[in-house]
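**Q** Here is the input, now give the coordinates:
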Amino acid sequence: MEALVGKKCVVIVGGGVAGSLLAKNLQNFADVHLIDAKEYFEIAWAGMRCIVEPSFAERSVIKHSEYAPNATIICSAAVGVTENEVTTEDGHRTAYDYLVIATGHNDTTPATKQEKLSNYQSEQEKIKAANSILIVGGGPSGVELAGEITTDFPGKKVTLVHRGSRLLEFIGEKAGKKALDWLTAKNVEVILGQSVDLNSCTDGSWLLSNIRGRVCRS
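**A** Okay, the predicted model is just below:
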């Protein structure tokens, strides 16, 4: 890639996959300013692993300054954009030659890496302290979390409740069947065809709203 003439100023709003990768690749060819409300890039698809093994998060939560040392990192949310500059929540104003909007979806997340790691540690402590764990939803996240917990904490009673007739419904039936067989082989109780009344929680217990659900056990 040839350097941009005169080191043009490129402002990137958003430090997710797209924004972070662009900042990393352009930092030696342009005057890059990365604007993000948090100081780090997170490998989001590693989140479930981080919950059960917080030390894993040390490798999946990376400060922007670590992978883009030649870029200017502005840790504040962008609140205004004109044809010439971007204004952030803390009052910082950055002029640009090129602007990239890579904000993705809106999500509430800790601003610092240390806060994010502490959150993962707290979640693991809750899992370690629990005698039984209920996971609501048999999509990719629910299935992955159930698998991670039962792998690292095989003595925990894990129950997965899903309102659909099979796990991973948007994928092929073979994948859902394989996930079901694996989970039940690991002693995860899978309850299909039921939904959980989230307003019924009393003293740590939950009421299932559809008693006609199918229970799958090993």
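**Q** Only C-alpha atoms from now on, for both contacts and neighbour counts.
**A** Noted.
**Q** Can you show me the helices along the protein?
**A** For the chain, the helices defined by DSSP state H cover 17-26, 47-52, 57-60, 64-67, 113-129, 140-152, 173-185.
**Q** Which neighbouring elements make contact with the fifth one?
**A** In this structure, helix 113-129 packs against helix 47-52, helix 57-60, strand 61-63, with contacts taken as 3 or more CA pairs under 8 Å, 6 or more residues apart in numbering; DSSP states H and E.
**Q** Return the set of buried residues in the second one.
**A** Residues of helix 57-60 classed as buried under the neighbour-count rule (16 or more other CA atoms under 10 Å) are Ala57, Ser60.
**Q** Stretch 75-85 too?
**A** Cys75, Ser76, Ala77, Ala78.
**Q** which residue is nearest the centroid of the protein?
**A** The centre of the chain sits closest to Ala44, judged by CA atoms, centre = their mean, with a distance of 3.8 Å.
**Q** One more, please, to line up against the first structure:
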Amino acid sequence: MPVKVLVVGGGFAGAQVAIDLAKCQHVDVTLVTRTDYFEASFANARSVVDPSIADQALWLYEAMKPHGTFIQGEVTQLSDSTAVLADGTQVAFDYAAIATGSSYAVGKSSTALTLQQRLQELQGLAARVKAARSVLVVGGGPLGVELAGEVLTDLPGVEVTLVHGGQRLLPSLTPKASAAAEAWLRSKGCKLLLGDKLQVPPGSSGGPFSGTTSAGVAVAADVLLMATGITTNSGLLAQTLPDALDPQGRVKVDATLRVVGHPRLFALGDVTDVPEEKLAFLASQQGQLVAASIAALAAAHVAGGQAATDAAGKRLGRWRPSKGIAVMIVTLGRAYAVGRIGCLTLRGWLPTAIKARNLEGFVSKYRRQLMAQP
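**A** The predicted structure is shown next:
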């Protein structure tokens, strides 16, 4: 009898787990996700000025490589062996992979359940940005800097203001990379309000805004782009398995990406407490690791029962945060980028050639990796 595996969430991590496990002879995998589409969300900053990239960065799950049974729905309850969907359907499983990701205003939609709805959202935002005379970006992390860079590059006549609570942009990069990004933004006329904060009512992103920062600076813009307030999508566990969460609401995992205290559950991607930047390529590789681990447990169970499964559980692959060295590239439009490899600062032609001028290539890579016919 096949081992039943439930995958909750179909982003880079969850989709990879489902696709890899669907190849396994002794596994029956079910993928549950709330939308009917996959989204390469790292392209969303570019889509604010060039919505055509969304046509390549979003696709239906039905166009993906075989990934088991697909259910568009929402898991509302989860135990160590059963999930309950919003419509009351119960899904029993032997193992589950929790890959529910995270949410933030521009990068991911909280309302679009279909591909067409999401494309309309992105196209509408791009139209508002193109028609704007001024844009306000709140947040100076990677998303905020990329949004400002895209607008300044493609729409040079638009006045851009960026508000950031920290004293330097891109705190996850090296100080030299942060300084290079700041210098580039200022050279393009971006008004930077560093060490300042702005209270924004929920749901304001994408529309006009006027207000006053905590330092008393009046700001107003035709379009507000929120790049703060990233929320881990762990509410599923908050009620049913609260012991699985840390104080920040992240799922606690061990080195094998098993949920601490729940050996039949794995968690991966943005939802975990793994100390690393939450990046697409890391989530995808975590998906490969978790799929291999569950496949090994399933094969052991079929071959030798519980004793063999317990033995296999002691030999599972282990995840090294950031694969042992932190790597990140942040684009500022199509012609400049900064980044890091460990303590090494990247700026200028190299990161620009890798990502800023080749963002479509990154999208194509994941289309080939995940789609049946890219």
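**Q** re earlier: distance check, whatever residue of the second structure lines up with the residue nearest to the centre of the first structure against Lys4 of the second structure.
**A** In the second structure, the residue paired with Ala44 of the first structure is Ser41, using TM-score structural alignment. When CA to CA, to the nearest Å is the yardstick, Ser41 of the second structure and Lys4 of the second structure sit 29 Å from each other.
**Q** how far out from the middle of the chain is the biggest helix by length in the second structure?
**A** Determined from DSSP H, the single longest helix within the second structure is helix 280-313. Remark: helix 280-313 of the second structure is offset 24 Å from the chain centroid, using CA atoms, centre = their mean, to the nearest Å.
**Q** That one maps to which residues in the first structure?
**A** Residues of the first structure offer no counterpart to helix 280-313 of the second structure, counting by TM-score structural alignment.
**Q** What angle do helix 12-21 and that helix make with each other?
**A** Taking axes from the mean of the first three to the mean of the last three CA atoms, to 10 degrees, one finds helix 280-313 of the second structure and helix 12-21 inclined to each other by 50 degrees.
**Q** Which of the helices and strands packed on helix 113-129 of the first structure sits closest to Pro69 of the first structure?
**A** Comparison of those against Pro69 of the first structure by CA to CA identifies strand 61-63 as nearest, at 9.9 Å.
**Q** what range in the second structure does that closest one sit on?
**A** So strand 61-63 of the first structure sits over residues 58-60 in the second structure, by TM-score structural alignment.
**Q** Just give me the mean distance for the matching stretch relative to the first structure.
**A** Superposed on the first structure, stretch 58-60 of the second structure shows a mean distance of 2.1 Å to its aligned residues (mean CA distance after the TM-score superposition for the first structure).
**Q** Could you list the residues in contact with that stretch?
**A** Asp36, Tyr37, Phe38, Glu39, Ala40, Leu115 (CA atoms under 8 Å, 6 or more residues apart in numbering).
**Q** Recalculate using a threshold of 6 Å.
**A** Asp36, Tyr37, Phe38, Glu39 (CA atoms under 6 Å, 6 or more residues apart in numbering).
**Q** ok, those vs Ser81 of the second structure, which is closest?
**A** Looking across these and measuring by CA to CA, the closest to Ser81 of the second structure is Asp36, at 25.1 Å.
**Q** so how far is Leu122 of the second structure from the closest one?
**A** Distance from Asp36 of the second structure to Leu122 of the second structure, by CA to CA: 16 Å.
**Q** circling back to that earlier point, give the buried residues for the match of strand 61-63 of the first structure.
**A** Leu58, Trp59.
**Q** do the same with stretch 177-195 of the first structure
**A** Neighbour-count burial for stretch 177-195 of the first structure flags 179-181, 183, 186-195 (criterion: 16+ other CA under 10 Å).
**Q** Stretch 120-134 of the first structure now?
**A** By 16+ other CA under 10 Å, the buried positions in stretch 120-134 of the first structure come out as Tyr120, Gln121, Gln124, Ile127, Ile133.
**Q** ok, back up a step: I'd like to know how far the residue nearest to the centre of the first structure sits from Thr88 of the first structure.
**A** From Ala44 of the first structure to Thr88 of the first structure the distance is 24 Å (CA to CA).
**Q** What of Cys75 of the first structure?
**A** Distance, Cys75 of the first structure to Thr88 of the first structure, by CA to CA: 9 Å.
**Q** And the strands in the stretch 151-300 of the second structure?
**A** 159-164, 191-194, 209-212, 218-221, 223-226, 231-232, 258-259, 262-267 (DSSP state E, counting those that start in this stretch).
**Q** can you put those in JSON lines and add distance to Ala45 of the second structure?
**A** JSON lines is the format used below for these (distance: least, CA to CA, whole Å):
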{"stretch": "strand 159-164", "distance to Ala45 of the second structure": "15"}
{"stretch": "strand 191-194", "distance to Ala45 of the second structure": "19"}
{"stretch": "strand 209-212", "distance to Ala45 of the second structure": "20"}
{"stretch": "strand 218-221", "distance to Ala45 of the second structure": "18"}
{"stretch": "strand 223-226", "distance to Ala45 of the second structure": "10"}
{"stretch": "strand 231-232", "distance to Ala45 of the second structure": "18"}
{"stretch": "strand 258-259", "distance to Ala45 of the second structure": "32"}
{"stretch": "strand 262-267", "distance to Ala45 of the second structure": "27"}
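**Q** Relative to Ile341 of the second structure, which of those strands is closest?
**A** Among those, strand 159-164 sits nearest to Ile341 of the second structure (CA to CA), with 24.1 Å.
**Q** Give me the range in the first structure that that closest one lines up against.
**A** So strand 159-164 of the second structure sits over residues 157-162 in the first structure, by TM-score structural alignment.
**Q** re the thing from before, of all pairs in the buried residues of stretch 177-195 of the first structure, which one is the farthest apart?
**A** Spatially, the most separated pair among those is Lys186 and Ser195, at 22.5 Å (CA to CA).
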